[in-house]
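# can you look at this prediction? I've put the sequence above it.
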Amino acid sequence: MAERRLIGYQVKRLDQLIEATFGRAIDTAGMSRREWQTLNTLVGDSGADLVDALRPFWETTDDSVAVITGALIERGWIVRDGHRYAVTAEGHAAHERARQAVAAIRHRLATGVSDDEFAVVTATLATMIANLESAPVCGYPAARTRAARSSR
């Protein structure tokens, strides 16, 4: 029987593997993970507020985003048009190379996991995150129950 580990270990280990594996794949495609996240965001929405859009991926500031967009401009992958960015043909080609690498990793990550199982895992993790994000430092509120979640 496989050794059972606490959820904290499993979540941390999965995060380490995701960071390392995606990092290597993106690097092979010729860009950094932050460049990928920025370029991918711009391909999806060139009018995006990058600081807000990228905040889930890293601790973003106007300065940190400026460093990444500056590097993408230097490579000729994006151009700035006023307060917006546009992805160039070269940028779309670079994005597609990285997108293929990312798709292969995402497929590998979910191998052996059904769509329903994947949905349950991500929903459960989202609930756990919300439970802890909303908890005060002392006097934790009761966690939402499965019945309460399913009645929404």
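Arrived safely, thanks for sending. Computed from a predicted structure; not experimentally measured.

# for the rest of this, base every contact and every neighbour count on C-alpha atoms.
Fine.

# checking Met31 next. Helix, strand or coil?
Following DSSP: H, G, I helix; E, B strand; the rest coil, Met31 is assigned to coil.

# below is structure B, check it against A:
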Amino acid sequence: MERPIGYWVKNLDNVLEGSLDRTLASRGVGRRHWQTLNLLAEAPRTVAEATAELAPFLGPGEMLAVLAELERLGWVAGDPYTLTADGTAALESLRTEVTQVRQRATEGLSEDDYRTTVATLRRMAENLA
């Protein structure tokens, strides 16, 4: 039985999320930590700025908890918050691991296949938005 696209989109989302979560958890952090480290790598942010930029992903008060945990790890400091040298090193190491997850996910796909898949999914989302 051929499964519809919705099945495969949901299934892929679940296995990608699980792989990324396991990768991050092995370093003692979660998705919000990952997003915050990437955000702070671009430029320092106040709590309010970081909260505003990551608002679609955050629960109430979650940014404060994430920043406190990253401070405890020694990966961020200050307000506005910036990455420390240890934070920059941790982010680079995590990026390497996340890249490996992404490479495993696209193994056997050509660049054209990948671009076509992304373009198709984007178009379908736009059609229904």
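That came in fine, so what should we check first? Since we're looking at a predicted model, the values are computed, not measured.

# map Leu109 of the second structure onto the first structure.
Matched to the first structure by TM-score structural alignment, Leu109 of the second structure sits across from Val113.

# mind checking the SS state of that match?
State at Val113 of the first structure, reduced to three classes by three-state DSSP: coil.

# next one: it from Ala119 of the first structure, what distance?
10 Å (Cα to Cα, to the nearest Å).

# again, but for Thr111 of the first structure
For Thr111 of the first structure, the distance to Ala119 of the first structure - Cα to Cα - is 14 Å.

# before we move on, what about Arg84 of the first structure?
Distance, Arg84 of the first structure to Ala119 of the first structure, by Cα to Cα: 34 Å.

# again with Leu72 of the first structure
34 Å.

# more neighbours: these two, which one.
Leu72 (20 against 12; other Cα atoms under 10 Å).

# counterpart of that one over in the second structure?
So, by TM-score structural alignment, Leu72 of the first structure is matched to Leu70.

# kindly report the same for Gly23 of the first structure.
Gly23 of the first structure maps onto Asp21 in the second structure, by TM-score structural alignment.

# same question for Arg4 of the first structure.
For Arg4 of the first structure, the residue aligned by TM-score structural alignment is Glu2.

# wait, a strand at that match?
No - under three-state DSSP, Glu2 of the second structure sits outside any strand and is assigned coil.

# how much space between it and Trp8 of the second structure?
From Glu2 of the second structure to Trp8 of the second structure the distance is 10 Å (Cα to Cα).

# between those two, which one's more packed in?
Shown here are Glu2 of the second structure and Trp8; by other Cα under 10 Å, Trp8 has more neighbours (11 against 4).

# what kind of secondary structure is that one in?
Assignment for Trp8 of the second structure (three-state DSSP): helix.

# show me the contacts for it.
Residues near Trp8 of the second structure by Cα atoms under 8 Å, 6 or more residues apart in numbering: none.

# same thing but 10 Å
Asn14 (Cα atoms under 10 Å, 6 or more residues apart in numbering).

# likewise Ala101 of the first structure?
Phe22, Arg24, Ala25, Ile26, Asp27, Thr28, Ala29, His95.

# for the helix or strand hosting it, give me the average deviation versus the second structure.
Assessed by DSSP states H and E, Ala101 of the first structure sits inside helix 89-110. With mean Cα distance after the TM-score superposition for the first structure, helix 89-110 of the first structure departs from the second structure by a mean of 1.0 Å once superposed.

# which positions within that helix qualify as buried?
Judged by neighbour count using 16 or more other Cα atoms under 10 Å, the buried positions of helix 89-110 of the first structure are Gly91, His92, Ala94, His95, Arg97, Ala98, Arg99, Ala101, Val102, Ile105.

# report the distance from that helix to the chain centre.
Relative to the chain's own centre, helix 89-110 of the first structure is displaced by 13 Å; criterion: Cα atoms, centre = their mean, to the nearest Å.

# no further queries at this time; thank you.
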